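Chemist: I'll drop the sequence and a predicted model, then ask my questions.
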Amino acid sequence: MRAVRLSALTAVATAAALTAVTACTQKSGTGGDDHVIGVTAKDDACEVSKKEFPAGHVELEIENKGSKVTEVYILFPDDRIVTERENIGPGTKQRVTAEVKAGDYVIACKPGMKGKGIRQDVKATGGTVAERNPKLDQAVAAYRQYVQEQADETLPLVDTFVKAVKAGDVEAAKKAYAVSRLGWERTEPVAESFGDIDPKVDLREADLEPGQKWTGWHRLEKALWKEKKIGAEEKAVADLLVADLKDWQQRVGTAEITPTSMANGAKELLDEVATGKVTGEEEFFSHTDLVDFKANVEGARKAYDLLKPVAQKNDPALVKELDKQFAALDALLDTYRENGADKASYAFVSYDKVGDDDRKKLSDAVNALAEPLSKLAAAVVK
C-alpha cells in the first residue's frame, strides 16, 4: 500500500492537515487553455484555477506551496481514483495528464499524504471524450486482460499461503507469502482505484488510523516473522484475506482504464518502489521487499510496453530513454538475486542484508526511470 512516513511529519502537523478538509478555495484562472487546471497545494488549502472544464484530456499543473510532502488526486464522487500523483515535495511542481468524461469529480490534495485530504468539487462539461487512436484502444483492451489475469492468478497462490496459515505451518506460510503478492503488486494502481479494497488487504501497521482494524497480508506477515506463531485470530484474518481478494478479482474487470491512467499507473508503481520498497518499509518484518520491487517494475513495464507503439511515434526520444532506464533497473535488480537463482524466479536476497550504499544505487535507478516515465501520459495523447 502506498504511504509514506517522514520524520518531519509530526503528529501535530498531521492532525492539522486532517482538520483542514474544509479549507478549499478557488483561485483565478491560469493560462488560456481550458484543459489546463492549476492546482496549488498548501498545508491548509487546495486551490484550483477552475471549477469547470471541458471533458477530454485535462492537465493538472500542480505546485506544492506547503511545508509537507503532498499528493493530488482526481476522484469520482464515490472516491474511485481517476488519476493521482504522489510524493510532491514542498516547493516542487508536477504536471499530470488525465482523461475524463463529462460529469462530476473531486480534486483532492493530501498534505502529509494522509487522510481524505482537502477537496474541491469540480465538473467536466461538454460532450464525450474524442475518439482515440485505435492503437490506444488496443492497449487498453490488452491491459484490461492483463490485470484480470493477474487477479485470477493471485487467488491460487493466496490459497496456498492461507492453507499453510490455517494449518499452523509457519515455515510453509513464509515460503508462500511473497509470491502470493506478485499479481497485486504488478497491478496495484488499478486495485487502489476502487478505494476500499487496498486498506483491507495491504495496509501496513505504521499506517493504521486510530481505531482501525488491521487485516490483510501485512497483519499475517507480522505474525509469521515477528510473533512466530499462528492463532485463531490470524486464521480468521487469513480467511478474510481470501474473501477480500475474491472481491478484487470480481471487480477488477469494471475498473476505469484509459491510456493516461495506464501511463500514470506505471509512474505510481515506481512511486511505490521509492516510498516503500527501497526504504524497506513495505515488508518490515519479512524483508521480502525486492520481490515486491520486481513485481512493481514488471507491472510498470507492461503498461509501458502496451503504450509504446503510440509513444514511439509521438516522442521517440522519450521511448529511447525509457527503454534505457528500464533495462538498467532490471539489470541492477538481477544483481540482488540469491546465488544461483534463475532470472525467471523471485528468489532475491533478504532486504535487511542490502546495505545503505546498495539502497542508494537502487533509489537512484528508480528515480532515473521515474522522471521520464512521468512524461508518458502526455506523450500518448499528443
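Modeler: Great, that's in hand.

Chemist: could you use CA atoms for every contact and neighbour count after this?
Modeler: Will do.

Chemist: now the strands for the stretch 201-350 of the chain?
Modeler: Using DSSP state E, counting those that start in this stretch, the stretch 201-350 of the chain contains no strands.

Chemist: A further structure is provided below for comparison with the first:
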Amino acid sequence: MIATRARSTAVALVALAIGAVGCTSSSSNAIAVTSTDTTCVPARTRLDAGKLTFEVTNKGKQTTELYVFGEGDKVIDEVENVGPGTSRTLTVDLAAGDYQLGCKPGQKGNGIRARITVVGKGGAVQAGTKAADRDVELTAVDYSFQLADPGIKAGETIRFVMKNEGHQPHDLEVFTPDNKVLGQIDQTDPRKTGTATLTFAVPGRYRYICDVADHQARGMKGAFTVAPT
C-alpha cells in the first residue's frame, strides 16, 4: 500500500511539473531598448516593416523619454515619463527605411541616438514622411477634457498629446463628420501621457469622447471644427 501511494504521488508530481511547463507564457515580441543616463541601446537594429513595439527600460537615474525619428529629425512618435527602474512601450507602424531611436535622459536636449533599419513590405509611416504638422495638447481629468479650439485646417496632420491628470484611466476617440472612427489615443493611466497622430482630410465637425466605462455619459466628450483650406 505504501509503495502504491509513493508511485501515485510521484506520478502526480510529474504531471504537475509537465502542466507547469505547459503554462509558461511566451516572451513578448517587443524590441527591448535599454536607456541609461549616457546610452540608448536597442536589442536589434534591423527590423521588419509593419507594427513594431519598442519596450524602453530606464536603467539610469533620470526620468527619460523614447522617440522614433524619421528623416530630418521628424518626430514619428514618442513615449514620455519613463522613471528610473521602470519600463514603457511605444508602438509605431513603420515602412522600410532608415530611422533613429532617441532616448532623452532628463527629458531635454536632442537625445542619445541609435540608428535602426526597417526592411520589407508594409508599414504606414515612411522615414521621409512628415508624421505631423504640429502638436495639439489636451488634458484629461475626471470627467472632462480640457482642449482649446485646435484651429485645424483640412489636410493637416496633427499629433494629439493627452496628459491624464485624473485618478482613473482615460482614452480619446475621434470621429469624422460622417461618424466614423478616425483614430484614438489608447487607454492612458493616471499621470501618464498618450499620443495619436491623425490626418484631417475633409472639413467639418469632428467629435471626440472617452470610451472608457461610463466616462462619456459622465461628460467626457466634445467637438471641434476643421476649417476648409
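Modeler: Sure, I can see it. Just so we're clear, the structure is a prediction, and the values are computed from it rather than from any experiment.

Chemist: can you pull the TM-score for these?
Modeler: After superposition, the two chains reach a TM-score of 0.52 (TM-score structural alignment, normalised by the length of structure 2), with 150 aligned residues with a Cα RMSD of 4.3 Å.

Chemist: quick one: residue 9 of structure 2 is in a helix?
Modeler: Yes - counting by DSSP: H, G, I helix; E, B strand; the rest coil, residue 9 of structure 2 falls inside a helix.

Chemist: count the residues that sit near it.
Modeler: The number of residues packed near residue 9 of structure 2 is 12, by other Cα atoms under 10 Å.

Chemist: need the counterpart of it in structure 1.
Modeler: Structural alignment (TM-score structural alignment) places residue 9 of structure 2 against a gap in structure 1.

Chemist: same check on residue 55 of structure 2?
Modeler: Aligned by TM-score structural alignment, residue 55 of structure 2 pairs with residue 61 of structure 1.

Chemist: how close does that match sit to residue 94 of structure 1?
Modeler: Going from residue 61 of structure 1 to residue 94 of structure 1 by Cα to Cα, to the nearest Å gives 6 Å.

Chemist: so the most centrally placed residue in structure 2, which of the three states?
Modeler: Nearest to the geometric centre of structure 2 sits residue 90, at 3.8 Å (Cα atoms, centre = their mean). Using three-state DSSP as the criterion, the local structure at residue 90 of structure 2 reads strand.

Chemist: helices of structure 2, start to end?
Modeler: All helices of structure 2, identified by DSSP state H, fall at 2-22.

Chemist: thinking again about what came up before, give me the neighbour count for the match of residue 55 of structure 2.
Modeler: Residue 61 of structure 1 has 18 neighbouring residues, counting by other Cα under 10 Å.

Chemist: surely it and residue 39 touch.
Modeler: Yes - contact criterion Cα atoms under 8 Å: residue 61 of structure 1 and residue 39 qualify, at 5.9 Å.

Chemist: quick one: end-to-end distance for stretch 51-65 of structure 2.
Modeler: One end of stretch 51-65 of structure 2 sits 20 Å from the other (Cα to Cα).

Chemist: then stretch 182-195 of structure 2?
Modeler: Using Cα to Cα, the two ends of stretch 182-195 of structure 2 sit 14 Å apart.

Chemist: is it correct that residue 42 of structure 1 is in contact with residue 66?
Modeler: Yes - judged on Cα under 8 Å, residue 42 of structure 1 makes contact with residue 66 at a distance of 4.0 Å.

Chemist: pick out whichever of these two has more residues nearby.
Modeler: Neighbour count, other Cα under 10 Å: between residue 42 of structure 1 and residue 66, residue 42 has more, with 22 against 19.

Chemist: and residue 116 of structure 1, what's its match in structure 2?
Modeler: Checking TM-score structural alignment: residue 116 of structure 1 goes with residue 110.

Chemist: how much space between its match and residue 45 of structure 2?
Modeler: Distance, residue 110 of structure 2 to residue 45 of structure 2, using Cα to Cα: 20 Å.

Chemist: got it, and residue 11 of structure 2?
Modeler: Distance from residue 11 of structure 2 to residue 45 of structure 2, counting by Cα to Cα: 47 Å.
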